[in-house]
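# coords below, sequence missing:
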């Protein structure tokens, strides 16, 4: 029943994460807290709904969702007192006392890097996130992100295409996949990576939970890489938390005309490390670099300089920028007919060299990190 006590403790009303940590410092484990009695509870400053819940005992706090989670063969519960609790996350002032896991628990002992960004990235931004994540995962890092649409999903997919080591920190209960269209992605992550949440099973989607989730992304990681983000993006919250936690903050610069470049540029002005390649990230990680460097040569390093074998396509690719360009401008700079450019762009998009963007624009897709 020890794990059941922890799950009940995680549902204790009127107590935040810092309060739970304070109670553990005093009582050591939930079982001792529940057995302490009302005198000890009041001496600890507890009252109201918290006192009432403690008097009902752990069984009264457990829900059917908790019991179902404990009964499944492929789920786990990691507690504050477990020796496998990630040491970096333990340093966070409001670290979770319980983590619900599905997947490869051992990844919590690996070196981790957070990759975050816009939920509505440009095609180039999504491709960049995926390429960086693939390369860095092959270099020995587990890629941590939030399972959200956009850059998060691209980072997870990149890591899955690389070593498979990726950790999705959920902003809902561990049994609630959000967004819904990521059920298959979550299944793939659970197979070779790890799904984690500090919210109890059955916890639905609430907007306030996602900024709270970000402290775990940064808390697990040696650093956080921001790919594309608007000024009001939650990714900047993650970057701020990383800086406060003493972690590295990396940012990829972009076009001065793109709103999604303003977040990374703000971080760069505030002291974030500018990176253009995955190797830049590895070198900035300092002591980790030597250990990870040996694996880098196995990654897709040469892809960035590759070009289509067809001479005309290579010529057209040289005209295209990584920022979206209007079709008329591409035709003008290429010297080719509109029909020829249109046909070539379609073929190059199918081959992954080009992405179509809103407003009839096209951009070049990064092919490596």
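Looks like it came in fine. Worth saying up front: this structure is predicted, and the values here are computed from it rather than measured. Numbering: from 1, shown residues only.
# from here on, just use CA atoms for contacts and neighbour counts.
Fine.
# now do the residue nearest in space to the middle of the chain against residue 220, distance only.
By Cα atoms, centre = their mean, the chain has its centre lying nearest to residue 145, at 0.7 Å. Residue 145 sits 10 Å away from residue 220, going by Cα to Cα, to the nearest Å.
# quick one: name whatever helix or strand follows the helix or strand hosting residue 218.
According to DSSP states H and E, residue 218 maps onto helix 209-220. From helix 209-220 onward toward the C-terminus, using DSSP H and E, the following helix or strand is strand 223-226.
# which residues of the stretch 51-200 of the chain fall in helices?
Assigned by DSSP state H, counting those that start in this stretch, the helices in the stretch 51-200 of the chain fall at 58-61, 64-71, 87-90, 123-138, 151-161, 183-192.
# of all those helices, which one is nearest residue 323?
helix 123-138 (7.4 Å; Cα to Cα).
# off-centre distance for that closest one?
Here helix 123-138 is found 13 Å from its chain centre; the criterion is Cα atoms, centre = their mean, to the nearest Å.
# quick check: angle from that helix to helix 151-161?
40 degrees (axes from the mean of the first three to the mean of the last three Cα atoms, to 10 degrees).
# in addition, the following structure is provided for comparison:
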């Protein structure tokens, strides 16, 4: 645990320093103990270079703040309490001033000055690709997320996501089976599991992956914190793959932030009849890369080796399509309508549908049955 990161946390909590100001101070010096004695000319030069001629050095570090910093840093009891709190929660801390702060994240407009960590800290240096999407995906969407995340992790990517239900959870689960593992960025403290139904996944990420949050220990999962955390998911990653997202999905916030951060955005296309695909289809219309195979991702990331045909993730075309599929659509069809179309007895029809479901061709949903592929 970096001692300087603890000192930055102490100043943030005791002096209520806003994130933007704290970031500037971290870029000014490596250790907060240097702040009270910094040369005024050095300070003024830094402010001019970073904020322009209209900025005043006193707005960043005036004498009152210098005195407050001296007083706070002299409180060794408070420092020790913070250390004990982090140790009790099995957490670590990294600051923007630390050498192992993720360099991609440090380049975004508003990187979090402090990150709370639980798990494998060395994953901060990994090459990450985010996989995000609907909390209520179709079965096929969940399968696609699992397949793509697993294949990307097998090729060396560490998969980043938000540990939500649905697509996030499937992506984490697949990546955790590979050595490159997975990173989850939380919208609450890293000592809090949200949603609670992902308790098992939370434990696996803490043991074999990495949990990250900019929010202090004990912070509850408040709604406004999740859009903010999405910028970290995209900021950590070289690109973002969106798998099923409605038009009002938080995944689209992540995609928009990725574009603002000059990251690659990829999207899996879906049926025009599936509301969960409209966000992905809209992203593709707006310029996101349409993805059908891993090669579609690799060709936008030339630093990585291209996948061979055997490694492609795509619709399984092996074997002829079952005849019953011709009667199904990519929108729900009631059992009664399907029975009328097929002229099959209902028991025989249900048996055939169950076989197709096991094979991944169809899924049962509200309103009946529909094709997955």
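Here it is on my side, so go on. This is a predicted model, so every value here is computed, not measured.
# quick one: which of the helices of the stretch 51-200 of structure 1 is nearest residue 21 of structure 1?
The nearest among the helices of the stretch 51-200 of structure 1, by Cα to Cα, is helix 87-90 at 10.4 Å.
# just checking, what packs against the helix or strand where residue 25 of structure 1 lies?
Using DSSP H and E, residue 25 of structure 1 sits in helix 17-27. Secondary-structure packing of helix 17-27 of structure 1 (3 or more Cα pairs under 8 Å, 6 or more residues apart in numbering; DSSP states H and E): helix 30-36.
# for the helix it packs on, packing partners?
helix 2-10, helix 17-27.
# can you redo these as a markdown table with mean neighbour count and distance to residue 82 of structure 1?
Shown next, in a markdown table, are those (neighbours: other Cα atoms under 10 Å; distance: least, Cα to Cα, whole Å):
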| stretch | mean neighbour count | distance to residue 82 of structure 1 |
| --- | --- | --- |
| helix 2-10 | 21 | 11 |
| helix 17-27 | 15 | 13 |
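# between those helices, which one is nearest to residue 174 of structure 1?
Of all those, helix 2-10 comes closest under Cα to Cα, at 12.8 Å.
# for the closest one, give me the average deviation versus structure 2.
Helix 2-10 of structure 1, aligned to structure 2 and superposed, deviates on average by 2.8 Å (mean Cα distance after the TM-score superposition for structure 1).
# and the angle for that helix with helix 17-27?
130 degrees.
# so helix 2-10 of structure 1 versus helix 64-71, what angle?
Using the same axes, to 10 degrees: helix 2-10 of structure 1 against helix 64-71 is 150 degrees.
# helices or strands up against helix 2-10 of structure 1?
helix 30-36, helix 58-61, strand 98-103.
# residue 135 of structure 2 -> structure 1?
Residue pairing (TM-score structural alignment): residue 135 of structure 2 is matched to residue 119 of structure 1.
# so who does its match touch?
With contact set as Cα atoms under 8 Å, 6 or more residues apart in numbering, residue 119 of structure 1 has these partners: 148-152.
# drop anything exposed from these.
148-152 (16 or more other Cα atoms under 10 Å).
# report the two of those separated the most.
148 and 151, at 7.7 Å, using Cα to Cα across these.
# circling back: any chance of the helices of the stretch 51-200 of structure 1 in a markdown table, with distance to residue 316 of structure 1 too?
Formatted as a markdown table, these follow (distance: least, Cα to Cα, whole Å):
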| stretch | distance to residue 316 of structure 1 |
| --- | --- |
| helix 58-61 | 64 |
| helix 64-71 | 54 |
| helix 87-90 | 47 |
| helix 123-138 | 17 |
| helix 151-161 | 26 |
| helix 183-192 | 34 |
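# show me what residue 91 of structure 2 lines up with in structure 1.
Residue 91 of structure 2 maps onto residue 75 in structure 1, by TM-score structural alignment.
# still on that earlier bit, so which of the helices and strands packed on helix 2-10 of structure 1 is the most surrounded?
Mean neighbours per residue, mean count of other Cα atoms under 10 Å, is largest over the helices and strands packed on helix 2-10 of structure 1 for strand 98-103, with a mean of 22.
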